[in-house]
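Visitor: Compute the structure for the input listed below.
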Amino acid sequence: GGSADAISMSAAEVTRRLAAWISPHRGFLVLAAVSSIATVILQLWVPIIVGSAIDQLIRLVQGAEAALLPTLAQLSLVVLLASATQWLASWSTNKLTYLVTRDLRNAAHTKVANLPLSYIDTHSQGDLLSRVVNDVDQLGDGLQQGLTQFLTGVVTIIGTLCFMFYMSVPMGLVVALATPLSIIVASAITKYASSSFSKQQGYQGQLGGYAEEMVSNQELITAFAHKDAIIEQFEAINEKLRVVGERAQFASSLSNPSTRLVNNFIYALVAGLGCICVLTGVPSVLTIGQVQSFLSYANQYMKPFNAISAVVTQVQTAYASARRVFDLLDAKEIKPDPVDAEVIQNPQGSIEFDDVAFSYDPKHPLLSHISFKAEPGQKIALVGPTGCGKTTLINLLLRFYSIDSGAIYVDGHNTQKLTRASLREQFGMVLQDTWLFKGTIKENIRYA
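Guide: Model prediction:
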């Protein structure tokens, strides 16, 4: 629940489950993929046209025939088309992300409404709220950034490699062989940061839950002079969050500059080799325009690695949040009433506990061999110290919890065989906590 421990769920499992939520809206995913591919193809076409324009300009300066204006017109058209497809890719990705987060938030909210009281009692309200609101938001941000970079990144890497090998096999090999170094650096840092981000999300939920409970019970804290202890506990959790947060942010911040360092080294290597090719024709013959095109491809080839490393923080946070959301969605719901469940007709008000046993924790029995009968019209008070089981009896009577053994009867009906709605309609329950809703004093008294 509010624990800061990482919820056990592999990245592959999180990805598989996210894919299941994306599936109903796969039309937008297909549109995003197609428009992203079109954008990359058009953007990869630009360096060829620019290289051709440079060569045309050199020929024009040298007094030879050159088709510079048609080349520039072609360049303008390609840039406009690339901008249009890029906008379409961004729109479809955003649409997909918001639809998925809407579905997840609705599912999480519905789940909370169907959770048994035993789950609510053992999980702080602030942590549940954090999962339904904050974690789903974090997941959406990471999903949007991750999809954008993944869709364009994969196509860009494959496309630029093909173009570079087409222009010069030796120079293409230099880029391809140096690539694993960048991948190894990024993956090593990502792996190190993953566990820290999971713990960070856990502590955020724990801190939110603790703060919500303390603010809600401020009157009790003041009445019992418990302020100093509360502040001390809050600062302890906050300090744990600071330590884990610093570790996670530091690890993720290493990723982008590290990959950029490797990629800039590759770019410099390609530039040097390109100059040698122009001057000597070894290992391949290239024009100045072709070298410019190749450098543009090398730069575009490295961009996905830089971009992915730049959003690694959001993606890691999204995966940690997804684990918490799916952990909530996997929680066991209230068992539905059986098909043959009975409905109380003409209630009289007889209640009987017959050898009832119950424990919140199997290792620590709370109630055992409880038997009594309350006849209609009787007034019975349950008196005892805090924690002896007074409220527990009411929870068992209303089937907020299931008994371990024995039976409870209402008007001779076993409560386990009654519908919950029929059973609870027979009771009026006044909670221990006072609550004033917005209205007049008269309306509050009348409601009570």
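
Visitor: Could you use CA atoms for every contact and neighbour count after this?
Guide: Fine.

Visitor: would you list every one of the helices in this protein?
Guide: Ranges of helices within the chain are 11-22, 26-61, 68-113, 117-122, 125-129, 136-167, 169-216, 218-223, 227-280, 288-310, 312-329, 390-397, 420-424, 441-447, based on DSSP state H.

Visitor: out of those helices, deepest packed?
Guide: Of all those, helix 312-329 carries the top mean neighbour count, a mean of 24, counting by mean count of other Cα atoms under 10 Å.

Visitor: Report all helices and strands that that helix contacts.
Guide: helix 11-22, helix 68-113, helix 136-167, helix 169-216, helix 227-280 (3 or more Cα pairs under 8 Å, 6 or more residues apart in numbering; DSSP states H and E).

Visitor: Those: which one's closest to residue 417?
Guide: helix 68-113 (22.4 Å; Cα to Cα).

Visitor: Proceed likewise with the subsequent sequence, for comparison:
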Amino acid sequence: MADSNMGKRPAGSGFNGTRKKGGRGHGPGGKMMPGEKAKDFKGTMKKLMGYLAPHKFALIAVFIFAIASTVFNIISPTILGNATDKVVEGLMSGTGIDFTGLFHILMVLLGMYGLCLLFGALQGWIMADVSQTVIYELRDAMSKKLDRLPLKYFDRQTHGEIQSRMVNDIETVNQTLSLSLTQMITSFTTIIGILIMMLRISVIMTVTALVVLPLSMLVIKLVVSRSQGHFKNQQKYLGYVNGHVEEMYTGHDIVKAFNREKESREVFDAYNDKLCESGWKSQFLSGIMMPVTMLIGNLAYVAVCLLGGYLAINGKVSIGDIQAFIQYVRSFNQPISQVANVANQLQSTAAAAERVFELLEEEEEVDLEKTPVCQIAPEEVRGKVAFDHVSFGYDADETVINDFSFTAEPGQRVAIVGPTGAGKTTIVKLLMRFYELNGGCIRVDDHDIRDFSRADLRQMFGMVLQDTWLNSGTIRENIRYGRRDATDEEVEAAAKAAHIDHFIRTQPKGYDMEINEEANNISQGQKQLLTIARALLADTPIMILDEATSSVDTRTEALIQKAMATLMQGRTSFIIAHRLSTIKDADHILVMNHGDIIEQGTHESLLAQNGFYTNLYNSQFAE
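Guide: All right, here's what the predicted structure looks like:
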């Protein structure tokens, strides 16, 4: 039962705009830029199609309904043209309008509109179900994958990068599945259908209408090429503004303490000016695309009207056909623009899906599917821990722990001390198998820790860290995180043992007080006491205390030390400390430096050696 933030890299960043990048050429926080392309478009789309394969019958139905809806929509102008011809025929012949025939035509038209709506609604409903199912499966697979990834993966990834894959990239894929695929089908069907209907009415009018098409596509290409760079800058500076605001908000007390408000405003103004400039240019360029394409379309519209009038006078086409043709010309540009947009969207989707699949294909922790050799209940663990010639490095070419050997007997209190970077916390990470050893082995009760399942192994440990971690929720829920089945009485008993019960009861809602998302509505010392209560509630055979009392005052520290002494009775305990005054009563002290044990013994024996430990101790108490 680990109360742990170990191995996680902080998401924070420097002030005044200095911040961690999302990595791999993406925008701030790992956010993908518009128009970004996948490295392997075909391979990525093939993998995505693999998730759609189980829904092939539903997709076939969507395809049929989309085509049917589009076909009915395409035929409708021709039927409306027949109605117009019926009216013109009656007026021109002098016999009057055939209202019965006109009514039948209008009923057919109404029925086609109804079928168009029905098929459109059906394909939208089915596609929404398919897309949400696939996205659910992807999110579920990513969530499970994150639980199976080794801690070293999180060491090399920023929080923003992982969140971007889980949220932004998944949502990009979702938008394509739910909207773009059906839009692609309907757009292609519409283009082909309109061309067929236009050619059926008049070949020469169709050629006239299509003459302006290359000009329209050229304008779209020019505008998109000019605006895309501004859109990228807009996204980039939007990320900078968001990051700067977040940094200034979370560190507002530091900003005020160092009188850096002016510098903060200057940085924000610089980012905001760039965002405003790029946003104005991108919106202006994208905004003029529609008026320009409409102008070009109107030229085609005028040419068709003039030519259609000439052909109608010469009896080559009917007035109803001209009306239908004009509707087709009006409708022709829209699906072409949609196809161009969907093609661009597919590029972004492939890039987003590729990032999702990269995470899903990351190397997992070893032996996850292996049947554990040892299955010992936590209450049966005696607590003997042995390190046998352990060596380890976070990188293959940089060893942190060289040749570490030590045995902690059941119930022994072992303190690990040494300068920063000596390898103290690394020893604990290896003990809980957050990382795999490069050499040697670690044993619990004479069993190699690799013979346990990770869940069983970590249930043997309670942990309190210097960096406290509390989630949003009540105080009771945060303490109960140590043991989910604990009763309210057990939760309160743990709080009393951690000397936090009195503080809790002074709050308006007591144990039901809500801790906010950033846990900044309680002090650092109170947060530390709550994590200690959580570890007390876990009641594990082995305890790990990493600077557990560093954030509390001297009086509270004394009370906690007394409670910890009671807690550690009969339990093997590893105490990592910089303040050597807190580990005087340890049964055994390991002094580490550069990944090796350089001295060991009790507090008194180490002082008597007058060596490295003595220098450390004296440096903390020198006048």
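
Visitor: hmm, back to that, would you turn the helices of structure 1 into TSV with distance to residue 354 of structure 1?
Guide: TSV is the format used below for the helices of structure 1 (distance: least, Cα to Cα, whole Å):
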stretch	distance to residue 354 of structure 1
helix 11-22	46
helix 26-61	56
helix 68-113	31
helix 117-122	23
helix 125-129	34
helix 136-167	46
helix 169-216	37
helix 218-223	37
helix 227-280	42
helix 288-310	64
helix 312-329	35
helix 390-397	12
helix 420-424	17
helix 441-447	34
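
Visitor: So residue 134 of structure 2 sits against residue 52, correct?
Guide: Yes. Counting by Cα atoms under 8 Å, residue 134 of structure 2 touches residue 52, with 7.0 Å between them.

Visitor: residues making contact with stretch 216-234 of structure 2?
Guide: 33-35, 274-276, 278-279, 281-282, 285-286, 289, 292-293, 296-297 (Cα atoms under 8 Å, 6 or more residues apart in numbering).

Visitor: of the helices and strands packed on helix 312-329 of structure 1, which approaches residue 368 of structure 1 most closely?
Guide: Nearest of those to residue 368 of structure 1, taken as Cα to Cα: helix 68-113 at 30.6 Å.

Visitor: just how off-centre is the closest one within its chain?
Guide: 20 Å (Cα atoms, centre = their mean, to the nearest Å).

Visitor: mind checking how far residue 22 of structure 1 is from residue 97 of structure 1?
Guide: 8 Å (Cα to Cα, to the nearest Å).

Visitor: re the thing from before, can you lay out the helices and strands packed on helix 312-329 of structure 1 as CSV showing distance to residue 3 of structure 1?
Guide: Output for those, formatted as CSV (distance: least, Cα to Cα, whole Å):
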stretch, distance to residue 3 of structure 1
helix 11-22, 19
helix 68-113, 18
helix 136-167, 18
helix 169-216, 6
helix 227-280, 11
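
Visitor: closest one to residue 123 of structure 1 among these?
Guide: Closest of those to residue 123 of structure 1 is helix 169-216, at 8.6 Å (criterion: Cα to Cα).

Visitor: average offset between stretch 171-186 of structure 1 and structure 2?
Guide: Mean deviation of stretch 171-186 of structure 1 relative to structure 2 after superposition (mean Cα distance after the TM-score superposition for structure 1): 4.3 Å.

Visitor: oh sorry, the question was meant for stretch 194-212 of structure 1
Guide: Looks like 8.4 Å for stretch 194-212 of structure 1 (mean Cα distance after the TM-score superposition for structure 1).

Visitor: and that stretch, how far from the chain's centre?
Guide: With Cα atoms, centre = their mean, you get 13 Å for stretch 194-212 of structure 1.

Visitor: show me the contacts for residue 230 of structure 1.
Guide: Contact analysis of residue 230 of structure 1 by Cα under 8 Å, 6+ apart lists residue 214.

Visitor: Quick check: the gap between it and residue 430 of structure 1.
Guide: Distance, residue 230 of structure 1 to residue 430 of structure 1, using Cα to Cα: 29 Å.

Visitor: and what of residue 4 of structure 1?
Guide: For residue 4 of structure 1, the distance to residue 430 of structure 1 - Cα to Cα - is 35 Å.

Visitor: swap in residue 61 of structure 1?
Guide: Distance of residue 61 of structure 1 to residue 430 of structure 1, computed by Cα to Cα: 93 Å.
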